[in-house]
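Peer 1: Generate a structure from the sequence data that follows.
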Amino acid sequence: MRSAGAVVVLLGVLAAAVWSVIDLRINLATMVDSVDNATAFLARVVPLDFPPLGELVAMTAQTLAIVVVATALAVVLSTPAAIFAAANTTTGPLARGAARSLIVLSRAIPDVIFAIVLFRFLGLGALPGILALAFHSVGMIGKLYADAIEQVDAGPPEAITAAGGRRWQWITGAVLPQVMPQVVATALHRFDINLRTAVLLGYVGVGGIGMEIANALRTMNYQRGMALALVVLVVCVLLELLSGAIRARLAPGAGDRGGWLGRLTDAWVHAPRETHRPQRRRDGRVRVTPPWDAERIRRLAGVLVTVAVLAAATVGSGIDVAALGENLAGLPAAVGLFWPPETGGILPTLLEALLITVQIGLAATLLGMVLALPIGVLAARNVAPHPRVATALRTVIVTVRAFPELIIAIVLIVITGLGPVPGALALGIGSVGLLGKLVADSVEETDVRVQDALRAAGATRSQVFFGATLRQALPAFVAHVLYQLDVNIRSATLLGIVGAGGIGFYLLNAARVQEFGVVTTIVLLVLAVVLSVEAIAVWARRVVR
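Peer 2: Model prediction:
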């Protein structure tokens, strides 16, 4: 009965997505009509106008510094939240429920909403952007950390408890060391996401290269704006490749971690090697601390480098500590500006814009699914007709993931004009990167023994795929598409700020004219939609699993 209900819900979501594509008039004719605009846009972009090298390095470094500090802060905040949210480390049902609610709420509120509210509390500068990125990141990082903690080996914590160890001792001594590879890998993945978001937050006042792109495009200086966008793309690609390589080294079964990259990851995540015989000092006493061998020196060097990077990023981000104290003093009065919620006499308009935001998310998910499913399936090494095909499509997926949706949306807005169409197309293209990767990974994780059995019985390649591979991976496909829908609806709010339609446009306008009661109303509307979509997605994933 529940399975039938899930099928009905999923068909309803599919029908809504098809209706959204039709209602938003996303079709081939629209694309053809925009060819002349695309040609004119290219003429206005070339030649690219890069700023002086010193300025370019400074603005890029500031953005990277903001993202480093924000991601590090998110890890610090997410770790205790995950400990209380995990069933095996929480202090009780009440603490676990509160931690899980905090994580869900952080994930449901888009970064830009955090930023707009914090700018009113703390003033302009890097700090509101850092806090916005960090608070929203807790939603993803905290959930993944909690899931990792719940899967640790229970033996070491029980041994420490049996020896008289306290709760904090077995958590720090047995639980956290086991999840350290996941901690680092998740932080690196979130760093990639935060870098793309930091560029978008330049439109609401966060410094760095994002603000320079916003200023250039507002003044229709497309040569400068696209030049800076190209720099962002190159930085995203390089960091995606680096973080992807590090995450691969941290994955279970990665093998020998030789080379500089292996030594670096060892310094981050590896505990000291165990010794089977006690080591003694020259005076005959047993050594209770590890010796200063090459391994310990390498770990210390890794910690010192990490601390130095965080310190340099904190300085380079441009946080104004002096202004922070003054702004915090006026915090109670600033909070009062956002309550009670107000409609500003435009509630019907806000509801219509909210519907358009949902339509953008639905249409983008459908377009992304149509593109990502075949690409992801053929990118799986156990399905691709040739290893080169899998490698080529994996490269396509990585390349698409490196393009921030903001850059794609800006280009499409200039070509097709303001409105929801460029937003839906930008998110649809962006969905290929994430959804394609998830689909490829799911296909590769299927049980090959079932596929081998069908091949041994004389089944063709297509029969093996539809009879074994697809049947195993289908629940994962459904889960990934629903997750992408959740992501796209939140992202649609963000892209509305740059003119891609939806309620984000009214959110930014309300903040600019200081109609903070209207800001609160919009935040509550977005939050209600996001939580509703997430609830439906969680229920459907649980049923089809």
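Peer 1: Please count neighbours and contacts with C-alpha atoms only from this point.
Peer 2: OK.
Peer 1: Relative to the whole chain's centre, how far out is stretch 1-16?
Peer 2: Between the centre of stretch 1-16 and the centre of its chain there are 27 Å (Cα atoms, centre = their mean, to the nearest Å).
Peer 1: Okay, buried residues for that stretch please.
Peer 2: For stretch 1-16, a neighbour-count test (16 or more other Cα atoms under 10 Å) marks 6, 10, 13-14, 16 as buried.
Peer 1: what's the answer for stretch 209-226, then?
Peer 2: Buried-residue list, stretch 209-226, by 16+ other Cα under 10 Å: 209-217, 221-226.
Peer 1: Going by distance to Ile410, which of the residues you listed wins?
Peer 2: Leu217 (8.5 Å; Cα to Cα).
Peer 1: where do the helices sit along the stretch 351-500 of the chain?
Peer 2: Along the stretch 351-500 of the chain, the segments classed as helices by DSSP state H, counting those that start in this stretch run 387-402, 405-416, 420-444, 448-456, 461-464, 470-495.
Peer 1: could you dump the ones you listed to a markdown table with mean neighbour count and distance to Gly318?
Peer 2: Formatted as a markdown table, the helices of the stretch 351-500 of the chain follow (neighbours: other Cα atoms under 10 Å; distance: least, Cα to Cα, whole Å):
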| stretch | mean neighbour count | distance to Gly318 |
| --- | --- | --- |
| helix 387-402 | 18 | 26 |
| helix 405-416 | 21 | 24 |
| helix 420-444 | 26 | 31 |
| helix 448-456 | 14 | 53 |
| helix 461-464 | 15 | 57 |
| helix 470-495 | 22 | 24 |
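Peer 1: Now render the ones you listed as CSV, adding distance to Leu242.
Peer 2: Shown next, in CSV, are the helices of the stretch 351-500 of the chain (distance: least, Cα to Cα, whole Å):
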stretch, distance to Leu242
helix 387-402, 12
helix 405-416, 20
helix 420-444, 17
helix 448-456, 30
helix 461-464, 35
helix 470-495, 24
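Peer 1: Relative to Leu304, which of those helices is closest?
Peer 2: With Cα to Cα, the closest approach to Leu304 among those belongs to helix 387-402: 29.9 Å.
Peer 1: Packing partners of that closest one?
Peer 2: helix 222-250, helix 347-379, helix 420-444 (3 or more Cα pairs under 8 Å, 6 or more residues apart in numbering; DSSP states H and E).
Peer 1: Now show me the structure for the sequence below, then we'll compare the two:
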Amino acid sequence: MATLRPEAAEAPRSTSGRRPVPKRPTPSIHVIAVWGIFLTLIAGGVWSMFDLGINLFDVLVNIISGWDWITENLFPPQFPEAARLVELILTTLGIVFLATLFSVITSVPIAIFAAVNTTTGAISRQTARIIIIFCRAAPDLVFAIILIRVFGPANGALIGIVAMGLSSIGMVGKLLADNIEDVDRGPSEAIRAAGGARWQWIQSTVILQIMPQIVAHGLHRMDINLRNSVLLGFVGVPGLGQALSNAMNTRQWDLVMGYTIVITVLCILMELLSGAIRTQMMGRDSGGRRRGVLGLLERIAQNSWVHAPTDPHTAQRTPKGRVRVAPQWDAGRIQRFFGWAALITLAFLAIYDVELNWEVLMNTLGNFPDVVSRFFPPDDHGHYASRYFPALVETLQIAMASLLLGLFVALPIGAFAARNAAPTKNIATFFRCLIVACRAFPELVLAIVLVVILGFDATAGVIALAFGSIGLLAKLVADSLEESDTRVQDAVRAGGADRVQTFFSATVRQTAPATVAHILYQLDVNFRAATLLGVLGLGIGFDLLQASARSRYEILSLLIINILVVVIILELISMYVRKVVR
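Peer 2: The predicted structure is shown next:
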């Protein structure tokens, strides 16, 4: 009699003799809810496209028909005098640098209070979290409008620094709080066991561990602030944004194009510089050695020596056997020395260049409570249902429609930009460069050009924000694909799957949860950006500017509260989805 294999003997059979097919696990209610949110988002984008009357074919026809106007009015571009251009660039960079520095310095203590492992209690932690949420919810334009009422329109540089700084605290503080909660707690526990105070182990272990993240988040935020400074120029912040606004108001379109080129080049250079600095600080090769200039200096320092008497207890011998008693000038020490020196120097130069009026600052701070009291109670004067609520809905529609358009373009670009998914390395490099170009071009500048061609309607805003969505979303998708587990892909490939089958069955399935989270994050970004299109007469941002110009504080507070409510709702949905898909 034939002997049954153990697995065959153990497998249950049905009455028909066939082995039953194993049932798939039933998805949880939370997974179903996430799919419902995602499908609702797609449906909302389609509805927004139809309700706003966006026809891509008509857009293409209008752009082609308006090409003559573009070539006649925008080209050749006109640039201001070299001295004037340098002055505008330095002013813009100075304001952006000081705003970023202010946000990072302020975010570190806020993040310490917001993190579970470094806070002193529930009250301090929740207070810090509320500050972070409020700063994340309010766009730069909202802070700028409030600060104009506090400091006056003549203090544009100060308004730009504080507005972008407060808005940046939301993102930088949240990221640093997450980094603090992920640090190794062993060194901190050792110092506490030795009797160290709280501030001692936080300073000596926590801050030192997250220092690379502090620099990386600061560089990333500085890149974002450079783009946002263009918008704040329309409300009086000096620099390239204000010059661009003046050129638009006087209809000097060739000069508008010149400033557009300068701003785009600056954004590209900032993106490249940020990446290079992050690589110099944290990049290492497969052997653990630092790359770039710091790696070269570290290797040179390892061969250096100092003449000094030999002390077997304190002296350190170099690789050549010579004695060194001073601390090693390794890459870490070189990095800290030159980093702090450069930071302090740039801060003084920026303060000198933007010409901050500290006397005005101190005098106006005393009027802050009186100005804030004017914002309450909020009042719509009976126009909420007929004017302000439809403007809020239009802003949300612009965000959803632009996300839908950007999504269908960003997904394939992100896939081809990932080195482990692209057919060749050259293709991945090409699409990475395309992403950099998309991210470098400010959405507001593109919206300005499109408004001239397409008119003052929502189509220009949707196309501009969709273009920006392509750059950010494609980058996030590409990074997620590259961070996927290659062992799963190798296993599928070893089973005979080709490149396409491996991509969809292994790579895409791993990164699908992260992609859903990225899409919701992009919706949040698009809504904030849509509120900034008020300078072009679109959405609730236009009502914000109108109420600010007429000093209607009660209307301003009502609109700000509406924006905060929508942003907080989007943030809560995004947090829920990220928690489920992890």
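Peer 1: picking up where we left off before, out of the buried residues of stretch 209-226 of structure 1, which comes closest to Arg25 of structure 1?
Peer 2: Nearest to Arg25 of structure 1 among these, with distances taken as Cα to Cα, is Leu217, at 25.9 Å.
Peer 1: list the contacts for that closest one?
Peer 2: Applying Cα atoms under 8 Å, 6 or more residues apart in numbering to Leu217 of structure 1 gives the contacts Gly225.
Peer 1: quick one: it from Leu328 of structure 1, how far?
Peer 2: For Leu217 of structure 1, the distance to Leu328 of structure 1 (Cα to Cα, to the nearest Å) stands at 33 Å.
Peer 1: for structure 2, which helix is longest?
Peer 2: The helix that spans the most residues within structure 2, counting by DSSP state H, is helix 82-114.
Peer 1: In structure 1, which residues correspond to that helix?
Peer 2: The alignment of helix 82-114 of structure 2 onto structure 1 (TM-score structural alignment) spans residues 53-85.
Peer 1: mean deviation of that stretch from structure 2?
Peer 2: Compared with structure 2 after fitting, stretch 53-85 of structure 1 deviates on average by 0.5 Å (mean Cα distance after the TM-score superposition for structure 1).
Peer 1: if we can go back for a sec, identify those among the buried residues of stretch 1-16 of structure 1 that sit within helices.
Peer 2: Of those, the ones assigned to helices by DSSP H are 6, 10, 13-14, 16.
Peer 1: Let's have these in a markdown table, adding distance to Thr30 of structure 1.
Peer 2: Converted to a markdown table, these look like this (distance: Cα to Cα, whole Å):
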| residue | distance to Thr30 of structure 1 |
| --- | --- |
| Ala6 | 34 |
| Leu10 | 28 |
| Val13 | 24 |
| Leu14 | 22 |
| Ala16 | 21 |
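Peer 1: Look up how far Ile161 of structure 2 lies from Val360 of structure 2.
Peer 2: Here Val360 of structure 2 is placed at a distance of 15 Å from Ile161 of structure 2 (Cα to Cα).
Peer 1: neighbour-wise, which of those two wins?
Peer 2: More crowded of Val360 of structure 2 and Ile161, by other Cα atoms under 10 Å: Ile161, with 24 against 13.
Peer 1: Might you report the residue contacts of the more buried one?
Peer 2: 95-96, 98-99, 102.
Peer 1: ok, these in structure 1: which stay?
Peer 2: Retained in structure 1 (both residues aligned by TM-score structural alignment, their matches' Cα atoms under 8 Å) from those: 95-96, 98-99.
Peer 1: Most neighbours among these, please name it.
Peer 2: Ranked by neighbour count (other Cα under 10 Å), the kept ones among the contacts of Ile161 of structure 2 have Ile95 at the top, with 30 neighbours.
Peer 1: does the residue nearest to that residue when sequence neighbours are not counted sit in a helix or strand, and which one?
Peer 2: Excluding the flanking residues, the one nearest Ile95 of structure 2 by Cα to Cα, 6 or more residues apart in numbering is Ile161, at 5.6 Å. Assigned by DSSP states H and E, Ile161 of structure 2 falls within helix 156-181.
Peer 1: Okay, buried residues for that helix please.
Peer 2: Buried residues in helix 156-181 of structure 2, defined by neighbour count with 16+ other Cα under 10 Å: 156-177, 179-181.
Peer 1: Repeat that for stretch 173-190 of structure 1.
Peer 2: 174-176, 178-190.
Peer 1: Where does the most centrally placed residue in structure 1 sit, in terms of helix or strand?
Peer 2: Computing the C-alpha centroid of structure 1 and ranking residues by Cα atoms, centre = their mean puts Ile193 first, at 4.1 Å. Ile193 of structure 1 belongs to helix 176-200 when assigned by DSSP H and E.
Peer 1: do Asp68 of structure 2 as well
Peer 2: According to DSSP H and E, Asp68 of structure 2 maps onto helix 67-73.
Peer 1: With structure 1 overlaid, how far apart is that helix on average?
Peer 2: Mean deviation for helix 67-73 of structure 2: 2.1 Å (mean Cα distance after the TM-score superposition for structure 1).
Peer 1: buried residues in that helix?
Peer 2: 70, 73.
Peer 1: What of stretch 414-425 of structure 2?
Peer 2: Within stretch 414-425 of structure 2, the residues that count as buried by 16+ other Cα under 10 Å are 414-422.
Peer 1: What span of structure 1 is it aligned with?
Peer 2: Going by TM-score structural alignment: stretch 414-425 of structure 2 matches residues 376-387.
Peer 1: Can you get me the start-to-end distance on that stretch?
Peer 2: End-to-end distance for stretch 376-387 of structure 1, by Cα to Cα: 14 Å.
Peer 1: Now find how far off-centre it is within its chain.
Peer 2: Centroid displacement of stretch 376-387 of structure 1 relative to its chain, using Cα atoms, centre = their mean, is 26 Å.
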